[in-house]
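Enquirer: Here is the input, now give the coordinates:
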Amino acid sequence: MFEGFAALDIQGPAGTVHTRRGGQGAPLLLLHGHPQTHVMWHRVANDLARHFTVVLMDLRGYGDSARPAADPEHLTYSKRAMARDAMAVMRHHGFERFQVLAHDRGARVAHRLAADHPAAVQRMLLLDIAPTLAMYSSTTEAFARAYWHWFFLIQPPPLPEALIETDPVRYIRSVMGKRHAGLAAFAPEAMAAYERCVQIPGTAESICEDYRASATIDLTHDRADVAAGCKLTMPLRVLWGEHGAVGQCFDVLALWRDRAIEVSGQQLPCGHYIAEEAPALLLNEALNFFTT
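Expert: Modelled structure (predicted):
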């Protein structure tokens, strides 16, 4: 699925980070969402590599990256810590400044990456998210029903982990398959990769810690930014699915304009998994934005 890409495991701040690199040109970092891996980019990565040096990575706790142990304050899986992984990856590949394309959880990492390391991020394209703080603060019944896993995964251990571990494949098939396009949106090879990785020991705890961090320490970091009047300064574009809960429950552009100076974006005729449901539309958006 990644012809011409070289796989490389590098040492990040908390263990191994699994990466792939391909193409040539300006550097572009791709960050995946939950409960997936870097494989989610397989329908656009090769085309992007004709224009950019594309670097893909598995977030800590996902894919073939390390699953560091949890801590009581959830610092290990804070988006600040995960952003440091991204910086370590790009520096290892020789890049101090780069553009970012990110989806879902990876887009939350990208938000923190841009906030904490603004000199490193030139432009950023985020897929199907609004700012975490705004989404938690404005949760409605409709959002809670659609994003039930946000509230399930943050429950104290060990219950969520134990339930996931009884059948990890069933868990991801439920999360992914009950959205707009169902499981038909995913290539068999990609689905096999997601299913393999969710069964790696420690994955359930890592997933839960990712979400627990988002509901605790990440909100602390976000509130500090808001209190200090900090806004993202690089050009930011956001895309969301017409049939996804984010666009239906939130005013995506308005919420991002509260957190960034230069924001543009639009909805696309698809659901949450834009890179796999509407790859041609995403590719066109990415090329237009990143080559401006």
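Enquirer: rest of the way, CA atoms for contacts and neighbours
Expert: Will do.
Enquirer: So the residue minimising distance to the centre of the chain versus residue 209, what's the distance?
Expert: In the chain, the centroid-proximal residue (C-alpha atoms, centre = their mean) is residue 106; its distance is 1.6 Å. As judged by C-alpha to C-alpha, to the nearest Å, residue 106 and residue 209 stand 15 Å apart.
Enquirer: do the same with residue 241
Expert: On the measure of C-alpha to C-alpha, residue 241 and residue 209 end up 26 Å apart.
Enquirer: that older thread, pretty sure the residue nearest to the centre of the chain sits in a helix.
Expert: Yes: judged by DSSP: H, G, I helix; E, B strand; the rest coil, residue 106 forms part of a helix.
Enquirer: One more, please, to line up against the first structure:
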Amino acid sequence: MSQPVNDKTIDFVEIDQDITLRRMVLRSANPKGAVLFLHGFPETLYAWKDVARALADEYEVHAFDWPGYGLSSRPTVDRFSYAPRDYAQILDRYIGKAGIDTSKLTIYATDIGALPTLLLAVERPNLARMIIVGDFAPFNRPQHMFASLQSLKEGPAMAQVRANMNANRDEILQNPFTRGLPAEAHFEIAREFKDDMAEGWTQGAMTSVDAFSRYYSHFTREQDHFESQLARLKTPLKIVWGEKDLYINKEMGVEFAERVRAKLTLLPGIGHFPHLQNPMLTIEEIRGALR
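Expert: Predicted coordinates for the structure are as follows:
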């Protein structure tokens, strides 16, 4: 039976003096292993609620809000840069704090969560028994990215794009999930997920867009470093991509899969958020990887 997500499954864990993460943990009586979900922009851990509940009958399931998102900490940029490599350190520390056995761990990371995971895997080949990634930009290929994302990476337009995104909070919390999909493929996200993103949009002086912009300001450097280190990536990988992803074209996934010799699953009719558009597909991909 699936487990409810409630006050007993969501708590906070201190990573260091600057960062406390809000997390969700669903525990099985006899877990076959652990699954850790890592969200993207503009999401929070609530993006994984349905998928987590479905897997919690057999696995210990974890998810957390990245710094800058949801109800996790938002240190000032002199304390934390919000770069992918900093997020990789947060992931490493979370796994240690949570006491997860990495030999039995599967990580499913999408969007901004994927590159930090792979950067860490380069340094720690035994990070997980399996890493599943998708709908992200492993390499510096702006031609495969949505125009606003290209502008966030670098250059004079970066500040204006960030300001425009901050000014359009309500639109970002409503429309990106189905943008680029035909009307018949549109889907609704849960009200509590919408409310959680809205509540966590601004904490102190920083919005989730500000954190996202900081991440992207370091993105080209991190992509170039990752590409230079591909030969060191030894952790088993699976790549899952929405065929209709508007934000990161599937060609990015095709190249990545070829370069690392990993299996690529293209999900027909699915956009940038497979776990929200069709949770059952995500559940099936994870169960397949765990067999």
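Enquirer: What's the TM-score once they're superposed?
Expert: Once superposed, chain against chain, the TM-score is 0.83 (TM-score structural alignment, normalised by the length of structure 2); 275 aligned residues with a C-alpha RMSD of 2.6 Å.
Enquirer: So residue 241 and residue 209 of structure 1 - more neighbours on which side?
Expert: residue 209 (29 against 24; other C-alpha atoms under 10 Å).
Enquirer: Tell me the counterpart of that one in structure 2.
Expert: Counting by TM-score structural alignment, residue 209 of structure 1 lines up with residue 214 in structure 2.
Enquirer: Same check on residue 192 of structure 1?
Expert: So, by TM-score structural alignment, residue 192 of structure 1 is matched to residue 195.
Enquirer: Could you look up the SS state of that match?
Expert: Using three-state DSSP, the structure places residue 195 of structure 2 in helix.
Enquirer: Near it, how many other residues are there?
Expert: 13.
Enquirer: For residue 43 of structure 2, see how far away it is.
Expert: On the measure of C-alpha to C-alpha, residue 195 of structure 2 and residue 43 of structure 2 end up 11 Å apart.
Enquirer: Quick check: the match of residue 209 of structure 1 is in a helix.
Expert: Yes: under three-state DSSP, residue 214 of structure 2 falls within a helix.
Enquirer: all strands of structure 1, in order?
Expert: 6-12, 15-23, 26-31, 52-57, 98-103, 121-127, 236-241, 263-268 (DSSP state E).
Enquirer: Can you lay out the ones you listed as JSON lines showing distance to residue 257 of structure 1?
Expert: JSON lines is the format used below for the strands of structure 1 (distance: least, C-alpha to C-alpha, whole Å):
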{"stretch": "strand 6-12", "distance to residue 257 of structure 1": "32"}
{"stretch": "strand 15-23", "distance to residue 257 of structure 1": "32"}
{"stretch": "strand 26-31", "distance to residue 257 of structure 1": "22"}
{"stretch": "strand 52-57", "distance to residue 257 of structure 1": "28"}
{"stretch": "strand 98-103", "distance to residue 257 of structure 1": "18"}
{"stretch": "strand 121-127", "distance to residue 257 of structure 1": "13"}
{"stretch": "strand 236-241", "distance to residue 257 of structure 1": "9"}
{"stretch": "strand 263-268", "distance to residue 257 of structure 1": "6"}
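Enquirer: closest to residue 215 of structure 1 out of the ones you listed?
Expert: Closest to residue 215 of structure 1 of the strands of structure 1 is strand 98-103 (C-alpha to C-alpha; 18.4 Å).
Enquirer: My guess is residue 137 of structure 2 contacts residue 247. True?
Expert: No: taking C-alpha atoms under 8 Å as the definition, residue 137 of structure 2 is not a contact partner of residue 247, at 9.5 Å.
Enquirer: ok so, going back, closest to residue 113 of structure 1 out of the strands of structure 1?
Expert: strand 121-127 (7.8 Å).
Enquirer: corresponding residues in structure 2 for that closest one?
Expert: Against structure 2, the aligned range for strand 121-127 of structure 1 is residues 128-134 (TM-score structural alignment).
Enquirer: ok now the matching stretch, how far from the chain's centre?
Expert: Put simply, stretch 128-134 of structure 2 sits 12 Å off its chain's centre (C-alpha atoms, centre = their mean, to the nearest Å).
Enquirer: do the same with stretch 284-292 of structure 1
Expert: 19 Å.
Enquirer: List the buried residues in it.
Expert: Within stretch 284-292 of structure 1, the residues that count as buried by 16 or more other C-alpha atoms under 10 Å are 286, 290.
Enquirer: And for stretch 198-215 of structure 2?
Expert: Buried-residue list, stretch 198-215 of structure 2, by 16+ other C-alpha under 10 Å: 198, 200-203, 207-215.
Enquirer: What's the end-to-end length of it?
Expert: So stretch 198-215 of structure 2: terminal residues 20 Å apart, C-alpha to C-alpha.
Enquirer: what do you get for stretch 124-137 of structure 1?
Expert: Note: stretch 124-137 of structure 1 ends 24 Å apart using C-alpha to C-alpha.
Enquirer: same check, this time on stretch 193-212 of structure 2
Expert: With C-alpha to C-alpha, one end of stretch 193-212 of structure 2 sits 19 Å from the other.
Enquirer: Over to stretch 131-141 of structure 1?
Expert: End to end - C-alpha to C-alpha - stretch 131-141 of structure 1 spans 18 Å.
Enquirer: can you list contacts of that stretch?
Expert: Under the contact criterion C-alpha atoms under 8 Å, 6 or more residues apart in numbering, stretch 131-141 of structure 1 has outside partners 108, 214-215, 219, 222-223, 249-250, 255-256, 259.
Enquirer: now swap in stretch 192-201 of structure 2 and tell me
Expert: With C-alpha under 8 Å, 6+ apart, stretch 192-201 of structure 2 has contacts from 42-44, 46-47, 69-71, 173-174, 207-208.
Enquirer: Buried only: go through those residues for me.
Expert: Buried, going by 16+ other C-alpha under 10 Å: 42-44, 46-47, 69-71, 173, 207-208, out of those.
Enquirer: mind listing which of those residues are in helices?
Expert: Filtering those for membership in helices, criterion DSSP state H, returns 173, 208.
Enquirer: Spit out the contact partners of the aligned partner of residue 278 of structure 2 in structure 1.
Expert: Using TM-score structural alignment as the criterion, residue 278 of structure 2 maps onto residue 278 of structure 1. By C-alpha under 8 Å, 6+ apart, the residues touching residue 278 of structure 1 are 269-270.
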